[in-house]
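Trainee: would you be able to build a 3D model of this:
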Amino acid sequence: MAPVIGAIVQLYKEIGARTLVMPASIVTAKEVLALASLKPDHLTLSGAVLDELASKDSLASLDEDPKPHHSEVPLESDPVGAKPTGDTKEPNVKDINYLENGAAALREAFAADAEASRKMADALKIFGEMEEKTKELLRAALKA
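Mentor: Below is the predicted model:
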């Protein structure tokens, strides 16, 4: 999905959209570097990923110098020069309606990217679980 995400970030910036792109569900330092190259507005990182980035072994394996980091880092430019791997041709998101025809184009984009499909399934599961927990808390509060 990196080409799609990159194209969307670029389009939002071109049209001056107020929508911010904030990738989450990042599980490795390598993903941080790849996502940073897409120039999103923020990256939200877990403590485990921050620990990995802080690790000298991790940084050495990524051939990067240690950089200060926070759990949410604004990215004004490509801070590390990382480039996504694989097919990086960005689709023309101005011409693709990912939601028409029952979201056929969106399903096709996910089908072409197993990792994006896995992450989306994980995210939907987590959001669903959190929705249920929130409902339970609200029900308990309303009964009290």
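
Trainee: hey, let's count contacts and neighbours off CA atoms from now on
Mentor: OK.

Trainee: count the residues that sit near Met130.
Mentor: Per other C-alpha atoms under 10 Å, the neighbour tally for Met130 reads 12.

Trainee: in which helix or strand does it reside?
Mentor: For Met130, the enclosing helix or strand under DSSP states H and E is helix 114-143.

Trainee: now that helix: buried residues?
Mentor: Judged by neighbour count (16 or more other C-alpha atoms under 10 Å), helix 114-143 contains these buried residues: Ser117.

Trainee: and this one, so I can compare the two:
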Amino acid sequence: MTMIVFGGITLAALIFSFVKSTSRTGDSLKKALAMGKSMGPQIISVLLVISLLLALLDQELIQAVLGTDNELFNSSMGALIGSVTIIPGIIAFPLSKELLINGAGYMAVAAFITTLTMVGIATSPIERSSFGLKFTLYRNSASFVLAIIIALIMGVLL
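Mentor: Below you'll find the predicted structure:
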């Protein structure tokens, strides 16, 4: 239903733009098509990576590691996995949705996605060489604690 509403709004705006200036609307559509063509391989690769990850991780494993049976354990696992994983946001956000669909709990997914974006264990050697060991440890520790707090809040709200 939401897609129909957004599609209708988009179509109405396109018609309005076309009536207002046919040439500018045509130029914009050509640019949008060119951008879509250049992004096509990236979008397909994102879908392939998500499909591959979901094929490798069966629903029982997702529920055991990130499910809702033991929120503390599952959130800790989500936080640990997110801390050591390097996944671009464009892949991580759709993956998180699929994890929820396959039985992961909201707190665990919130911990996963928050630590994924805030904590960088895998990238800490680079950070350490630029900012020093003390800064790297403080930043990652503070980010991990804040990520757990965010996951707890999300668990209460959702």
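
Trainee: TM-score of the superposition?
Mentor: After superposition, the two chains reach a TM-score of 0.27 (TM-score structural alignment, normalised by the length of structure 1), with 63 aligned residues with a C-alpha RMSD of 4.6 Å.

Trainee: from the contact counts, what lies against the helix holding Met130 of structure 1?
Mentor: For helix 114-143 of structure 1, the contact count by 3 or more C-alpha pairs under 8 Å, 6 or more residues apart in numbering; DSSP states H and E identifies helix 100-111 as packing neighbours.

Trainee: which strands or helices does the helix it packs on pack on?
Mentor: Against helix 100-111 of structure 1 (3+ C-alpha pairs under 8 Å, 6+ apart) you get helix 114-143.

Trainee: tell me what angle the helix it packs on forms with helix 100-111.
Mentor: Here the directions of helix 114-143 of structure 1 and helix 100-111 differ by 120 degrees (axes from the mean of the first three to the mean of the last three C-alpha atoms, to 10 degrees).

Trainee: for the residue nearest the centre of structure 2, which non-adjacent residue is closest in space?
Mentor: Most central residue of structure 2, judged by C-alpha distance to the mean C-alpha position with C-alpha atoms, centre = their mean, is Phe93 at 2.0 Å. In space, and not counting its chain neighbours, Phe93 of structure 2 is closest to Ile113: 7.5 Å by C-alpha to C-alpha, 6 or more residues apart in numbering.

Trainee: tell me what the host helix or strand of that neighbour is packed against?
Mentor: Assigning secondary structure by DSSP H and E places Ile113 of structure 2 in helix 106-118. Using 3+ C-alpha pairs under 8 Å, 6+ apart as the contact criterion, the elements in contact with helix 106-118 of structure 2 are helix 71-84, helix 89-101, helix 133-157.

Trainee: of those, which approaches Ser17 of structure 2 most closely?
Mentor: When these are compared by C-alpha to C-alpha, helix 89-101 sits nearest Ser17 of structure 2, at 30.1 Å.

Trainee: what are the buried residues along the closest one?
Mentor: Within helix 89-101 of structure 2, the residues that qualify as buried are 91-92, 95-96, 99-100, counting by 16+ other C-alpha under 10 Å.
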